[in-house]
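Participant: no sequence on hand, only this structure:
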């Protein structure tokens, strides 16, 4: 297991169109393990292989939902005392994913991306979609996605086409986001 370097804009490799995965071997499993480790360390909820420099059609996602069956953890924020549930891991792997029938209805979520650090913007995407994908053994699955999962998988699948979430913004908003990122980097 290893944490890999996450490519950040304006790295030209992020514009690569990724190639289908054809070998379901140990190398693929190692890549997936590394991707999860990298994503959790970042921390993030989704990562495409190209974000660690590997142009393969492969995504890992873990929305890390709150575990409402677990005991809530207490935490103190400057005198404010409250409980929150720990998150649970629900790692998902999608190899060669395809969207079959995106909904006409759109949903807007504030998105961020590990390759565009500290920048968040609202993006409209189909609210639901059916996804066909393979698992690590090459078996084909189909699943109906909704809510945050639908948004997240579409965001990650964009990476496979060399598209970043800021590419969905108007030119003005995209330029503002990139300027902000430049300022944040200069300040760091």
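Facilitator: Received, thanks. Being a predicted model, the structure only gives us computed values, none of them experimental.
Participant: for the rest of this, base every contact and every neighbour count on C-alpha atoms.
Facilitator: Noted.
Participant: show me where this protein has strands.
Facilitator: Using DSSP state E, the strands of the chain run over residues 46-48, 58-61, 73-77, 80-84, 92-99, 106-113, 116-126, 128-134, 140-146.
Participant: quick one: residue 103 and residue 144 touch, right?
Facilitator: No. Between residue 103 and residue 144 there is no contact, the gap being 10.8 Å when judged by Cα atoms under 8 Å.
Participant: what touches both of the two?
Facilitator: Residues touching both residue 103 and residue 144 by Cα atoms under 8 Å, 6 or more residues apart in numbering: 128, 129.
Participant: who's in contact with the residue most central in space within the chain?
Facilitator: Nearest to the mean C-alpha position of the chain, by Cα atoms, centre = their mean, lies residue 46 at 2.5 Å. Residue 46 makes contacts with 39, 59, 60, 61, 62, 63, 152, 153, 156, as judged by Cα under 8 Å, 6+ apart.
Participant: take the one below as the second:
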């Protein structure tokens, strides 16, 4: 089932999310719905706060790992980034909760992360390059951070009007959204 994506300005996007337990209600269905929602919106990652749930859950599907071209698809439950290393590099990022805005964001290229997968198996893995970047972006969501938080003050001021428009629903997206300053859904 495709769920509406919460737009910029909704308080749930600013919450540090809570861990979940293995008996979280209908978790497998929630994960399936999140993948449906992400694919419908043509995203490569989606965090639970983006569908209105303040829990430590996010999914990633980059389509291919840059090293071996194999599919890179993961579910991250109760994730904790243990280490970020390397020289930060810029990449133009966007966010399903902030449609029509893309900005260069600097992130470190290597991470070490501990997480549970959808079968509640514990993993401690290192990722690099694009998978690491997408994981960091989604991890920021469960920490109550948005990619726009990384921008300089001048750039934030220049984007303020556009961000306000998004929270009011004055933006076009090809997927269902829920806007904090608008009662109807798109």
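Facilitator: Right, received. Where do you want to start? Bear in mind that the values here come from a model prediction, so they are computed numbers and not experimental data.
Participant: now list the buried members of the contacts of residue 46 of the first structure.
Facilitator: With neighbours counted using 16 or more other Cα atoms under 10 Å, the contacts of residue 46 of the first structure contain these buried positions: 39, 59, 60, 61, 62, 63, 152, 153, 156.
Participant: ok, the third one touching residue 90?
Facilitator: No. Between residue 60 of the first structure and residue 90 no contact is recorded; they are 10.4 Å apart, counting by Cα under 8 Å.
Participant: count of neighbours near the equivalent of residue 160 of the second structure over in the first structure?
Facilitator: Residue 160 of the second structure maps onto residue 178 in the first structure when the alignment is built from TM-score structural alignment. By the measure other Cα atoms under 10 Å, the count of residues near residue 178 of the first structure is 16.
Participant: which residue packs closest to residue 14 of the second structure, ignoring adjacent ones?
Facilitator: Once flanking residues are discounted, residue 14 of the second structure sits nearest to residue 144: 3.9 Å by Cα to Cα, 6 or more residues apart in numbering.
Participant: no, scratch that, I was asking about residue 9 of the second structure
Facilitator: With Cα to Cα, 6+ apart as the criterion, residue 9 of the second structure has its nearest non-adjacent residue at 5.2 Å, and that residue is residue 167.
Participant: where does the one you found sit: helix, strand or coil?
Facilitator: Per DSSP: H, G, I helix; E, B strand; the rest coil, the secondary structure class of residue 167 of the second structure is helix.
Participant: what about it, distance to residue 138 of the second structure?
Facilitator: The spacing between residue 167 of the second structure and residue 138 of the second structure, counted by Cα to Cα, to the nearest Å, is 20 Å.
Participant: same check on residue 84 of the second structure?
Facilitator: Separation of residue 84 of the second structure from residue 138 of the second structure (Cα to Cα): 15 Å.
Participant: for the residue opposite residue 115 of the first structure in the second structure once aligned, list the residues it contacts.
Facilitator: Residue 115 of the first structure maps onto residue 97 in the second structure when the alignment is built from TM-score structural alignment. Taking Cα under 8 Å, 6+ apart as the definition of contact, the neighbours of residue 97 of the second structure are 5, 6, 7, 8, 50.
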